[in-house]
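1. everything below, folded, please.
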Amino acid sequence: MKQPLGVILAGGLARRMGGGDKGLLPLGAGTILSHVVARLEPQVAGLALNANGDPSRFATLGLPVLPDSIDGFVGPLAGVLAGLDWAAEQGGDHIVTAAADTPFFPCDLVARLCAAGPGIVLAATADGRHPTFGLWPVALRDDLRAALQGGLRKVVQWTQAHGGVEAMFDDPGAPFFNVNTPEDLIKAESML
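-> Below is the predicted model:
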């Protein structure tokens, strides 16, 4: 398998944070999203951001911004599809996704997901699956598009139908800690 492309999923509505772009909130010397980019970029062959709305708000990142191709904020699978379509245009075979609000994921995420591949692989810990962190074959993009257009929204339901497996991350601490609330942002500052 050649080195996958990376896609940061930032297409959510951030309701628990009062709306807006959680990834653009300050964290340390940068933003939550700048920490995610710094972790994922060295692990992938190229990087893009899945986000809806005006892409210019992410201009400082210098990344392609991929909007969902399925209307209505249907969840993370729409972002995965946008990434798979972009990867197909780039000649990629796989993408690895990471959430824009999870700044401390493992620095060897991609290697560990790929080792469990080459099909769909979702990150998991003792706490459960982390379905926004996964390895996704570009070859399944048309199937995913049809599933989304047919009303499917559950990541695990679609991945299990395609033989998806889990890669266990038993790293100490909370490697997939995500910032969902103002209190989480305070905790993230202390975790830096």
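2. for the rest of this, base every contact and every neighbour count on C-alpha atoms.
-> Will do.
3. element containing the residue lying farthest from the centre of the chain?
-> Within the chain, Ser190 marks the point farthest from the mean C-alpha position, 23.3 Å out by CA atoms, centre = their mean. Counting by DSSP states H and E, the element that carries Ser190 is helix 182-191.
4. may I see the buried residues of that helix?
-> Within helix 182-191, the residues scored as buried using 16 or more other CA atoms under 10 Å are 185, 188.
5. same check on stretch 91-102?
-> For stretch 91-102, the neighbour count (16+ other CA under 10 Å) marks 92-102 as buried.
6. quick one: contacts of it?
-> 1-10, 22-23, 32-33, 36, 40, 44, 80, 83-84, 87, 110, 132-139, 176-180 (CA atoms under 8 Å, 6 or more residues apart in numbering).
7. I have a second one here; can you model it like the first so I can compare?
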Amino acid sequence: MRVVEPARDAPPGIILAGGQSRRMGDGDKFLRSLRGQPILRWVIDAVRPQTSALVLNANGDLTRLTSFGLPIMADDPPGQLGPLAGIATGLRWAAARDDYLAVFAADTPFPPDDLVHRLATALQAEDAQIAVPVSLGRQHGVFGLWRTSLRNELERAVIEDGCRKVGHFLAAHRVALVPFEAEPFDPFFNINRREDLLHAEDLAAHFQSS
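-> Got it, this is the predicted structure:
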């Protein structure tokens, strides 16, 4: 797959790879092979052109991810506190660079190539604090565009209030919901189980032939 350089006029982004992959058995599901490439490589190649800088958020032995050539940031606060901890880490990093942070999931190999653009358009049009995609009637909170001005509030929610679910935090804020078509497939299809990986193999064949 072709690796594309980041876009200078785009926001910085973070890929959330801090989950524990319980439903896939041992090991990181985003390191499983998909048509000869790790799932994470598919994600990186899809979202890197949509960002000005890109980092990975992961936990555990970070050296296992150095071959992807991106900076790696562990959760801060630490302790496997869920995706909000990863987003909080990213907001703190991004605040010195931009007013926004794009957020992506590491187990979703086929995100739209206009994702960040459409999220940014909706966020500005609705004067929202966060924009998240929607497909098949479902919000995908581990993707989104966040204002970095939320960083202190999010840290307090995670550390002091024990907030763990992205949806709970979103419910208390102005959120732009951005619909995406799910035909011929849902671009936010994520790989949780072995049967999902088999389905992804079929979808990946479409990308490699196009």
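8. helices or strands up against the longest strand along structure 1?
-> The single longest strand within structure 1, with elements called by DSSP state E, is strand 128-137. Strand 128-137 of structure 1 is packed against helix 76-90, strand 94-99, helix 109-116, strand 121-125, with contacts defined by 3 or more CA pairs under 8 Å, 6 or more residues apart in numbering; DSSP states H and E.
9. okay, these, which one's buried deepest?
-> Stretch with highest mean neighbour count among those: strand 94-99 (a mean of 28; mean count of other CA atoms under 10 Å).
10. what range in structure 2 does it sit on?
-> Aligned using TM-score structural alignment, strand 94-99 of structure 1 spans residues 100-105 in structure 2.
11. quick check: Asn190 of structure 2 touching His140?
-> No. Counting by CA atoms under 8 Å, Asn190 of structure 2 sits too far from His140 to count as a contact (10.4 Å).
12. show residues contacting stretch 60-75 of structure 2.
-> Outside stretch 60-75 of structure 2, the residues that reach it (CA under 8 Å, 6+ apart) are 18, 41, 54-59, 85-86, 89.
13. what is the helix holding Ser190 of structure 1 packed up against?
-> Judged by 3+ CA pairs under 8 Å, 6+ apart, the packing partners of helix 182-191 of structure 1 are strand 26-27.
14. Lys154 of structure 1 matches what in structure 2?
-> In structure 2, the residue matched to Lys154 of structure 1 (TM-score structural alignment) is Lys165.
15. look up how far Leu40 of structure 2 lies from that match.
-> Distance from Lys165 of structure 2 to Leu40 of structure 2, counting by CA to CA, to the nearest Å: 23 Å.
16. of these two, which one has the most company?
-> Between Lys165 of structure 2 and Leu40, Leu40 has the larger neighbour count (other CA atoms under 10 Å), namely 26 against 14.
17. what sits against the more buried one?
-> Shown in contact with Leu40 of structure 2 (CA under 8 Å, 6+ apart): 30-31, 106-107, 109.
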